[in-house]
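Peer 1: predicted model follows, preceded by the sequence.
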Amino acid sequence: MLQFKNYARPDTVEEAYELVRKGRMNRIMGGGVWLRLQDRRISTVIDLSSCGLDKIEETEDAFVIGSMVTLRQLECHQAFNDATCHVFERAVRDIVGTQMRNLATVGGSVFGRFGFSDVLTALLALDTEVELVGAGTVSLATFAQMGYERDVLAHVIVHKHDYRASFQVVRRSATDFPVLNVCAAEWDGWHVAVGARPTRARLVEGAALGLPATFTAEELAAACERLAQLPFSGNMRGSERYRRHLARELGRRAICQTAGLEPPSPDPVAPAPRTVCAHTLETPDQASEGGDPACS
């Protein structure tokens, strides 16, 4: 059961930062989706709802996303999705349901750097920075590898480019956590993020990826093999070996779709309705043959 002794709702992020630094057990509350599932005691929980961080601002060069913007807000932001090839929209549409995405915040998802995060993987492949009150502005790739410092994430900044991008994911069932997710984006070279390994997402780019702007089949295969050499492990959703296989295949698919070599993956469709027999089986012969021949 989650318990906290004090509740604070500061008016500015600077005040929130001071509150965080005052006590080792003080914590920022984003949407509260994952925090409420924990069994812990918090001295002071800090709500950023009054800090004006619930807006998406578009400038000439970037989209500045407040940390209290919900996943649903960004999912439905037409200009942002059009500018980023809809990778964020595709990444979050299977996260539980609309009600939850109306609660979960972009800042909470990014700051948490959860291993299962589709949000982190999608944003990593783009030219993304995070604005921290204490540590300043750093790239998301750097932030993703940092420890959990007592800081306040104010904004997520996605810089504009002529993006080409694709997000790929495998889930065992709809709305489940991903077995593995991959986002590939081409802007000033290739950038490929691999997440749900099942640890936090990792960005592979430049010489580490070794993929030129125009590549051969052999160069593509070599780049996908480098993705498969990232550290992986197994859990209830998939083994280490299966995740390495998915890294190769989803990486290849994401890169090829980004490069226009394959058509985009079709949207999920509802399963065909189950056929119901017009009447029940009447004879033992029909039962032994597998049912009514009129049923298909």
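Peer 2: Everything's here; your move.
Peer 1: for the rest of this, base every contact and every neighbour count on C-alpha atoms.
Peer 2: Noted.
Peer 1: helix or strand right after the longest helix along the chain?
Peer 2: Secondary structure of the chain per DSSP state H: the longest helix is helix 240-258. Downstream of helix 240-258, the first helix or strand assigned by DSSP states H and E is helix 284-288.
Peer 1: in addition, the following structure is provided for comparison:
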Amino acid sequence: MKGMIDLKILQYYKPTNLEDAYQELLKDDNNLIIGGGAWLRLTNKVINKAIDLELLSNNKIMTTNTDYEIGNLVTLKEVEDHEGLKRLMSGILPKAISKIMGESIRNIATLSGSIMGKYSFSDVITPLLVMNTRLVFYKQGEVSLEDFLHTKKSPKDILLKILIKKEVGTGYFHKVQKTSLDFAVINLAITKGSKIDIAIGARPSIALKPVKAIEYINKAEKIDELIIDETVIHVLNEIKLGSNNRASDEYRKELVKVYLKRGLNEVMTDEN
């Protein structure tokens, strides 16, 4: 029937070591590593073999001198409740997660699955983009989140953990949605640590950083209302906004104008 979601999994496999999992992944283009599976069920896919890493996965959040290390089986709810992450950049990552669906979904969905899916509606990719986030893969090693998102096709690899740099600074996240259980009409995140960083998500495409606008605001000797207004214009000229069944591109532009300006003012005020 038109409009129905039809996810099919033909085989299910539980490897006992990472190399076994990796080799199974390579055997067929339609073999797939599964995380929590909360978002996978929203896709129309035929998966030849679902590879479950339950026996191999890391469900811990570790703290080092420089980073938070989030294992590949850590749920969104566990990230949301983590005290250290609540203090990092004004807690924008836990705040963003708290806006996602209901608690039952957040107890199932994993942070790694939310990243690997490259979902355009994602509320977690947007704040992660402005938090110096790196991904550690089994074969590729460490890759920045931004570089990973720029690849058209996700690599045939296994995400082991997510690294988020510890940095002193302030942050802002805002999501516009029609109801508390709906996907975002638009979302945006801003941080101010050693520099100002901006990301716009649910455009309705996947989140992006307006690189030229970020360069512009960071070159300013003094960030005042004029610089903030000009930055908003640069962002709207640089980031492509589209229309879908949730909102028109014009409506999204108006939302970005309002909340980007509000967010930039907020991170500058909090710093002072």
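Peer 2: Noted; the coordinates are in hand. Quantities reported herein were computed from a predicted structural model and do not represent experimental measurements.
Peer 1: quick one on the thing from earlier: which residues does the longest helix of the first structure contact?
Peer 2: For helix 240-258 of the first structure, contacts defined as CA atoms under 8 Å, 6 or more residues apart in numbering pick out 164-169, 179-186, 192, 194, 197, 220-221, 224-225, 227-229, 232-234, 262-264.
Peer 1: look up how far L124 of the first structure lies from the residue positioned nearest the centre of the first structure.
Peer 2: Centroid-nearest residue in the first structure: D118, 1.5 Å away (criterion: CA atoms, centre = their mean). Distance of D118 of the first structure to L124 of the first structure, given as CA to CA, to the nearest Å: 10 Å.
Peer 1: so what's the equivalent of G136 of the first structure over in the second structure closest to, chain neighbours aside?
Peer 2: Under the alignment (TM-score structural alignment), G136 of the first structure maps onto G141 of the second structure. Spatial nearest neighbour of G141 of the second structure, excluding adjacent residues (CA to CA, 6 or more residues apart in numbering): L135 at 7.9 Å.
Peer 1: hmm, who's touching the helix or strand hosting that neighbour?
Peer 2: Here L135 of the second structure sits within strand 133-137, counting by DSSP H and E. For strand 133-137 of the second structure, the surrounding residues in contact (CA under 8 Å, 6+ apart) are 141-145, 157-165.
Peer 1: quick one, which of these are buried?
Peer 2: Neighbour-count burial (16 or more other CA atoms under 10 Å) applied to these gives 142, 145, 157-165.
Peer 1: now intersect those with the strands, please.
Peer 2: 142, 159-165 (DSSP state E).
Peer 1: translate E266 of the second structure into the numbering of the first structure.
Peer 2: Using TM-score structural alignment, the partner of E266 of the second structure in the first structure is Q257.
Peer 1: its match and L203 of the first structure, how far apart?
Peer 2: 18 Å.
Peer 1: those two: who's more crowded?
Peer 2: Set Q257 of the first structure next to L203 and count neighbours by other CA atoms under 10 Å: L203 wins out with 23 against 20.
Peer 1: how near is that one to A184 of the first structure?
Peer 2: Counting by CA to CA, the gap from L203 of the first structure to A184 of the first structure is 10 Å.
Peer 1: how about the counterpart of the residue nearest to the centre of the first structure in the second structure: what's its closest non-neighbour residue?
Peer 2: Using TM-score structural alignment, the equivalent of D118 of the first structure in the second structure is D123. Nearest residue to D123 of the second structure in three dimensions, chain neighbours excluded: A96, at 6.0 Å (CA to CA, 6+ apart).
Peer 1: all helices of the stretch 151-272 of the second structure, in order?
Peer 2: 211-219, 225-238, 249-271 (DSSP state H, counting those that start in this stretch).
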